[in-house]
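Novice: Sharing a sequence plus its predicted fold:
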Amino acid sequence: MSGNIAPPRRSDSLVDAPARNAVDRFASERLKPWLRLARYDRPIGSWLLMWPCQWSAALAAIAAGSTRQLPAHLALFLVGAFVMRGAGSTWNDLLDRDIDAAVERTRGRPIASGLIRRRHALVFAVLQSLVGFLVLIQFNGFAIGLGIASLGIVAVYPLMKRIMGYPQFVLGLCFAWGALMGWAALFGALAWPAAILYLGSIAWVIGYDTVYGHQDQRDDAVIGVRSTSRSFGRHSRRIIAGLYVATILLLGVAILGAGGGWPSWLGLAAFAGHLAWQVMRLDPDRPDVCLMLFRSNRDAGALLFAGLLVDALLR
């Protein structure tokens, strides 16, 4: 991405990036805006996009009684999640550049701050999407078609906060899509355990992104951006708890349908305990606590995956 692109201005770390992240510590000043645009300084979104893929791949291996394809699928989903999260974030920032400029937490983002020009960002999004497509075509035809079908939802999600009070429901459709992909990649078709896993993952996404949205409530109210954190209002904590309960129940049904054993149930119990801890700690008026709890879902997802993976390996 060099040539006619002017060297970006030096910029400080974004306010919601983890302290001493790898991009801030090791990347050159020229590369930092691009890596920040793709969220590599804040990779939590990539992890959260990846976990439903990995859950689904491991659950499919449990149902099939074979882990022969599992290592390759896990590796492909890891790469695909990080690349497509970068492409989606670039697209989101292109559409939200004016909103981002009006919100304290996001006004330093590369497009909103003028570090990266819009046409260059669009090229960057296309290049990342092409890498994602190369990952996708490693799977069977059914999985390829299923992956392509998700692009419409990804494209319209950034617009939903302008027209509906519950845009996180659309985000859930996007970020939970991997719950279908892992199963499709192994079987070349879908079955009801994958569909139930998808529904449970949607509930999880809505819950954790509502926690995340509590950071921006005041700015969102001023500029008219809609979100579940605003729509749920004073009932937010109870609704998040309900969403997490639904997540656990639905994931349990999916594990039951796939014939999961004790490691899967142990992983689900650990995952449930983590979500319960989040609800107990949640304080919607503390942005720092909300960000910490949101980020902790990386570890929650890992707990469930560990149980599913051990279950698959013991088959």
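Specialist: Yes, it's here.
Novice: alpha carbons only for contacts and neighbour counts from here, please
Specialist: Noted.
Novice: and the longest helix along the chain, what does it pack onto?
Specialist: Using DSSP state H, we find that the single longest helix of the chain is helix 70-95. Under the contact definition 3 or more Cα pairs under 8 Å, 6 or more residues apart in numbering; DSSP states H and E, helix 70-95 sits against helix 32-37, helix 44-64, helix 118-136, helix 151-163.
Novice: SS state for the residue nearest to residue 103 when sequence neighbours are not counted?
Specialist: Nearest residue to residue 103, sequence neighbours excluded (Cα to Cα, 6 or more residues apart in numbering): residue 219, at 5.7 Å. Here residue 219 is helix, with the state taken from DSSP: H, G, I helix; E, B strand; the rest coil.
Novice: this is the comparison structure:
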Amino acid sequence: MKRAAGSVADATGNWVDSLAPAWSRPYLRLARLDRPIGSWLLLLPCWWSSALAAIAAGWSLPNLWHIALFFIGAFAMRGAGCTWNDIVDRDLDRAVERTSSRPIPSGQVSVTQAALFLIAQSLVGLLVLLAFNAFTIALGIASLAIVAIYPFMKRITYWPQIVLGLAFSWGALMGWAGAFGRLDLPALLLYAGSISWVIGYDTIYAHQDREDDALIGIKSTALLFGPRTKPMLALFYAIAVILIGAGGFTAGGGSVFALGLFAFAAHLAWQIVRLDIADPDNCLAVFKSDRDAGLILFAGLVLQAVVRF
């Protein structure tokens, strides 16, 4: 498929390339709005946590105002995080075929312009955060330290996916904190399970670049696991299901949650069977399907709050 001028290598046929004003496209690409899968993956633990809090509190639905706030905040902060990542990684991105077309290494925006855009997105995230209680505000601010260090981890460890998991799973704490103004065991278990899920799906994502990464000295679990990727995915996905299940049942989840958890686990198992680490297009498609896995689990949590058995 022919790419639109300035589009990135793995984002063909999206609304940014076809509908957005030309002047805005580099910024929308910096925010990854041409590839919103990452925003969904950041959002879903927030929604899980809100639904888990509803189960624990005996509410018939999660707080819908919080659900909307998390949606806006996840897209804003994922965009800010990606902009920061692109600023830090601009020289590395030039050396990798898939990322060389990103706005900074391709010259669509300057580093200064990207930094100003980063500030604007962060301010949107801050406005969203200020709508929550004081504990949640402090908790959200604490996550920035992890976001700040993440781009550097791939330079020093084969486990940058752990740091990404710490950052992308933070929402598993935020929904509960937003409901109760504190953290309890179910939220901590959900957070730990989400970290394991992130390690799994980001390993799949990293297989797209493993050859280029090896050449330029970038580390990842994709390179570390290599041909052992499928059994390692099975391990991390199993840990995710066990810990998320423990969080759900500790919060009062019942048979409906169990069905949702089983469907989530089945989807993860299907991913492992379908995965071909030698095919970058397959890796991207399997990675993107994690949004569906997360929505399945969210539906199970919400239905459990509704029916209460």
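Specialist: Sure, I can see it. Keep in mind that what you see is a predicted model, and the values were worked out from it rather than measured.
Novice: TM-score for this pair?
Specialist: Once superposed, the chains reach a TM-score of 0.97 (TM-score structural alignment, normalised by the length of structure 2), with 305 aligned residues with a Cα RMSD of 1.1 Å.
Novice: Out of the helices and strands packed on helix 70-95 of structure 1, flag the one nearest residue 189 of structure 1.
Specialist: helix 44-64 (11.0 Å; Cα to Cα).
Novice: quick one on the thing from earlier: tell me which of the helices and strands packed on helix 70-95 of structure 1 sits most buried.
Specialist: helix 44-64 (a mean of 26; mean count of other Cα atoms under 10 Å).
Novice: Can you find the partner of residue 149 of structure 2 in structure 1?
Specialist: Matched across to structure 1, residue 149 of structure 2 falls on residue 156, judged by TM-score structural alignment.
Novice: Now check structure 1 for the residue matching residue 238 of structure 2.
Specialist: So, by TM-score structural alignment, residue 238 of structure 2 is matched to residue 245.
Novice: meant to ask about residue 225 of structure 2, not that
Specialist: Counting by TM-score structural alignment, the partner of residue 225 of structure 2 is residue 232.
Novice: wait, its match sits on residue 239?
Specialist: Yes. Between residue 232 of structure 1 and residue 239 there is a contact under Cα atoms under 8 Å: 7.4 Å.
Novice: what comes into contact with stretch 269-282 of structure 1?
Specialist: Stretch 269-282 of structure 1 has contacts (Cα atoms under 8 Å, 6 or more residues apart in numbering) with 211, 237, 240-241, 244, 248, 289-290, 293, 300-301, 303-304.
Novice: which residues of structure 2 does that stretch align to?
Specialist: So stretch 269-282 of structure 1 is aligned with residues 262-275, judged by TM-score structural alignment.
Novice: Can you mark which positions in the matching stretch are buried?
Specialist: 262, 263, 264, 265, 267, 268, 271, 272, 275 (16 or more other Cα atoms under 10 Å).
Novice: mind listing which of the residues you listed are in helices?
Specialist: Of the buried residues of stretch 262-275 of structure 2, the ones assigned to helices by DSSP H are 262, 263, 264, 265, 267, 268, 271, 272.
Novice: export these to a markdown table and tack on distance to residue 153 of structure 2?
Specialist: Compiled in a markdown table, those are given as follows (distance: Cα to Cα, whole Å):
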| residue | distance to residue 153 of structure 2 |
| --- | --- |
| 262 | 33 |
| 263 | 33 |
| 264 | 29 |
| 265 | 29 |
| 267 | 29 |
| 268 | 26 |
| 271 | 26 |
| 272 | 26 |
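Novice: and which of those residues is nearest residue 69 of structure 2?
Specialist: residue 264 (24.7 Å).
Novice: ok, the closest one to residue 257 of structure 2 distance?
Specialist: Look at residue 264 of structure 2 and residue 257 of structure 2: by Cα to Cα, to the nearest Å, they are 10 Å apart.
Novice: Residues in contact with both of the two, list them for me.
Specialist: Counting by Cα under 8 Å, 6+ apart, nothing touches both residue 264 of structure 2 and residue 257.
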